[in-house]
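Student: Sequence first, then the predicted structure:
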Amino acid sequence: MMEEVWGPYTFPLATVGFVVLLLFLLDSMWSFLQTCRALLAPLFIPNEQTSLLKKYGPWALITGSTDGIGKAYAVELAKRGINIVLVSRNEERLRNTAKEIESEYFVKTKIVVADFSQGFKAVELVKKAVGLLPINILVNNVGKQYEYPMYLSEVPEKELLDIININVGAVTMMCRAFIDDMKKRGRGAIVNVSSGSELQPLPLMTVYAATKAYIKSFTAALRYEYGSSGLTVQHLAPMFVNTKMNAFSARLRTSTFFVPDAREYAAYAVATLGKVDESSGYWTHGIQTFFTKFPPSWIRMYIGAHLNLSFRRDYFKQKNSTKNNGTIKGEDRIKSI
């Protein structure tokens, strides 16, 4: 009876199943090849010292450039003889970073004080400060994370708006501000830094992960629009990096095989520029991304939720160890989950 019902549909269904499986395997293989390429690329850095300068030009602009990945990325570009425009909201840190880079690598720097939580006002300020400088590499690194994993109702409204303005608004409007000039010159690179949190919905970092999913989608579409104009539009999606952004858990502030420091991460990430359009930016992150994609999204979300619950506990333990006065709201809620 079953053979009579399914008989006419056996071949079409088998064909569809085969195509789906083939596409999945091809996507997995492509991710694996990208991981291998990212792994091998740094071995050729001695032969690439001036290639980015020749390919794209003498000036790069990096947002969020006084700490973490942004600062390390600026240093890596300076090593290659590229002049750096440093953009951040802290003028003292900007001046210190500029001084470090100029004294070490003998390139020019320019600092711009801008707070991207102010939205388009900050982008206008950057554009005006840059003036006629030909920005050939734009690194949209600035981002805002939750202070620690929180339920949506616990996150202050201003913080939610800041996350959206900085993570979504800044990357969008900064691309728009400089992409036409790159197109006219027929060369240029845009690097949009996302996060591995884009791979699935992420409870307790709900809005943050959603903004990173936006960056992934936005960057892919932008590449389609401008790739034929000679522009490189790269998407970086790092996993955990030992930076202040992850200060809510001591486990993420210790460099390990899978959690590099910003300097190690940036050395690999810069080496992938112009070679791969999408990358985790670091070879062990590529391995993590490859295996993370295997389970369906709902399983990844479930795992991510439990990781965030553990990081949340870490945060409260750290708070308790500093003997802060008062009881932290939400602590009892964790214990009941």
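Tutor: Thanks, I have the structure now. Numbering: from 1, shown residues only.

Student: contacts and neighbour counts: CA atoms only from here.
Tutor: Fine.

Student: count of neighbours near residue 88?
Tutor: 22 (other CA atoms under 10 Å).

Student: Next one: it from residue 115, what distance?
Tutor: Using CA to CA, to the nearest Å, one gets 7 Å for the distance from residue 88 to residue 115.

Student: where exactly do the helices run in the stretch 151-300 of the chain?
Tutor: 157-164, 171-185, 206-226, 262-272, 283-292, 297-321 (DSSP state H, counting those that start in this stretch).

Student: what's the offset of the shortest one from the middle of its chain?
Tutor: Read that as helix 157-164. Mean C-alpha position of helix 157-164 versus that of the full chain (CA atoms, centre = their mean, to the nearest Å) differs by 18 Å.

Student: now do the fourth one
Tutor: Computed by CA atoms, centre = their mean, the separation of helix 262-272 from the middle of its chain amounts to 12 Å.

Student: which other residues reach it?
Tutor: Helix 262-272 has contacts (CA atoms under 8 Å, 6 or more residues apart in numbering) with 37-39, 41-42, 45, 68-69, 72-73, 76-77, 236, 241-243, 279-283.

Student: second one coming, line it up with the first:
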Amino acid sequence: MACLLSVAAGLLYWVGAGTVAYLTLRVSYWLFWAFRLWGVGNDAWVGPRLGEWAVVTGSTDGIGKSYAEQLAKRGMKIVLISRSQDKLSQVASEIKEKFKVETRTIAVDFTSEDIYDKIEAGLAGLEIGVLVNNVGMSYDYPEYFLDIPDLDNTIRKLININVISVCKMTRLVLPGMVERSKGAVLNISSASGMLPVPLLTIYSATKAFVDFFSQCLHEEYRSKGIFVQSVLPYYVATKLAKIRKPTLDKPSPETFVKAALQTVGLDARTNGYPIHSLMGSIHSLLPTWLFAKISMNIHKSLRARYLKKNKKN
């Protein structure tokens, strides 16, 4: 009996020691990688060396505008693509004046599918080194699928903007990158695409598509010199998120994009910002059912608050 107890104790000791060693290695690797990513970064990787031009969709506000500005700051010429020509002209003028680079604009509505011939004509002949697929659409407020206002139209819009635009824009730009064996495609997904988010069902699903599409595309074309990145931010202080004041966990678009660009060439799937990366690591440890339950409760509360404020039943 004493012999068996001794063997069991020895086994438990080595299991415990092995577990501690494994966790120590995991934490050490995570800390090393975090320092490499956020402390050292890869800031010089993105620039005209990839190609003269950067193309940014949804580029008149928020994250898209900040990507356009940061890429212009690195000396890249910028093609701005968005819906409003007035806003496009204003942002193009600001970038041209501030960063002394050439700019072009293409005004299209990404809710439509018949816009890509116009975009293709506008991009013809340009040496495009970076494509930022940023244009996106979410709900006005969290809602049950069948209760979404104007449901059929909302389905069409979210799929056209969040899914089809990413595929079509990549289709237009990628061949030139492959021909030159260099380029970067940065697809702005969302933390809502990492795990299922009830009451934002269509948005969560479309952003999950962007994430998987990016990961697959990166594996297909990395050997051809193309870096494809899935960017999965949590809340950023933008109009889309309806957040006006930046905080530590809800950075300004400028702060977020500066951090995210440091990861290009290093990390093909990133939350783009150190605090968001920590949040993503924690959420990835949760069982899917638990995350969905927590998310459901949060969004039910947000839904009730919105409906009360707007006097809806």
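Tutor: Looks like it arrived, so ask away. A quick note: this is a predicted structure, and the numbers were derived from the prediction, not measured.

Student: Now compute the TM-score of the two chains, please.
Tutor: TM-score for the superposed chains, counting by TM-score structural alignment, normalised by the length of structure 2: 0.87, backed by 295 aligned residues with a CA RMSD of 2.5 Å.

Student: could the helices of the stretch 151-300 of structure 1 be laid out in CSV, adding distance to residue 106 of structure 1 and mean neighbour count?
Tutor: Shown next, in CSV, are the helices of the stretch 151-300 of structure 1 (distance: least, CA to CA, whole Å; neighbours: other CA atoms under 10 Å):
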stretch, distance to residue 106 of structure 1, mean neighbour count
helix 157-164, 35, 16
helix 171-185, 25, 17
helix 206-226, 32, 18
helix 262-272, 19, 22
helix 283-292, 30, 19
helix 297-321, 41, 16
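
Student: Which one, of those helices, ends up nearest to residue 111 of structure 1?
Tutor: For residue 111 of structure 1, the closest of the helices of the stretch 151-300 of structure 1 is helix 171-185, at 16.0 Å, according to CA to CA.

Student: residues in structure 2 matched by that closest one, start to end?
Tutor: Aligned by TM-score structural alignment, helix 171-185 of structure 1 corresponds to residues 166-180 of structure 2.

Student: One more: stretch 138-148 of structure 1?
Tutor: The aligned range for stretch 138-148 of structure 1 is 131-141, by TM-score structural alignment.

Student: Equivalent analysis for stretch 227-245 of structure 1, please.
Tutor: With TM-score structural alignment as the criterion, stretch 227-245 of structure 1 aligns to 222-240.

Student: Flag every buried residue along the matching stretch.
Tutor: 222, 224-238, 240 (16 or more other CA atoms under 10 Å).

Student: from those, which ones fall inside strands?
Tutor: Residues of the buried residues of stretch 222-240 of structure 2 located in strands (DSSP state E): 226-231.

Student: Longest helix of structure 1, counting residues only.
Tutor: Of all the segments of type helix in structure 1, defined by DSSP state H, the longest one is helix 10-40.

Student: quick check: angle from that helix to helix 262-272?
Tutor: 120 degrees (axes from the mean of the first three to the mean of the last three CA atoms, to 10 degrees).

Student: Surely residue 250 of structure 2 is in contact with residue 237?
Tutor: Yes - look at residue 250 of structure 2 against residue 237 with CA atoms under 8 Å: they come within range, at 5.8 Å.

Student: picking up where we left off before, please produce JSON lines containing the helices of the stretch 151-300 of structure 1, extended by distance to residue 119 of structure 1.
Tutor: Below are the helices of the stretch 151-300 of structure 1 laid out as JSON lines (distance: least, CA to CA, whole Å):
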{"stretch": "helix 157-164", "distance to residue 119 of structure 1": "9"}
{"stretch": "helix 171-185", "distance to residue 119 of structure 1": "9"}
{"stretch": "helix 206-226", "distance to residue 119 of structure 1": "15"}
{"stretch": "helix 262-272", "distance to residue 119 of structure 1": "27"}
{"stretch": "helix 283-292", "distance to residue 119 of structure 1": "31"}
{"stretch": "helix 297-321", "distance to residue 119 of structure 1": "29"}
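
Student: which one of these lies closest to residue 103 of structure 1?
Tutor: helix 262-272 (18.1 Å).

Student: so that closest one corresponds to what in structure 2?
Tutor: Counting by TM-score structural alignment, helix 262-272 of structure 1 corresponds to 253-263 in structure 2.

Student: Need the counterpart of residue 191 of structure 2 in structure 1.
Tutor: So, by TM-score structural alignment, residue 191 of structure 2 is matched to residue 196.
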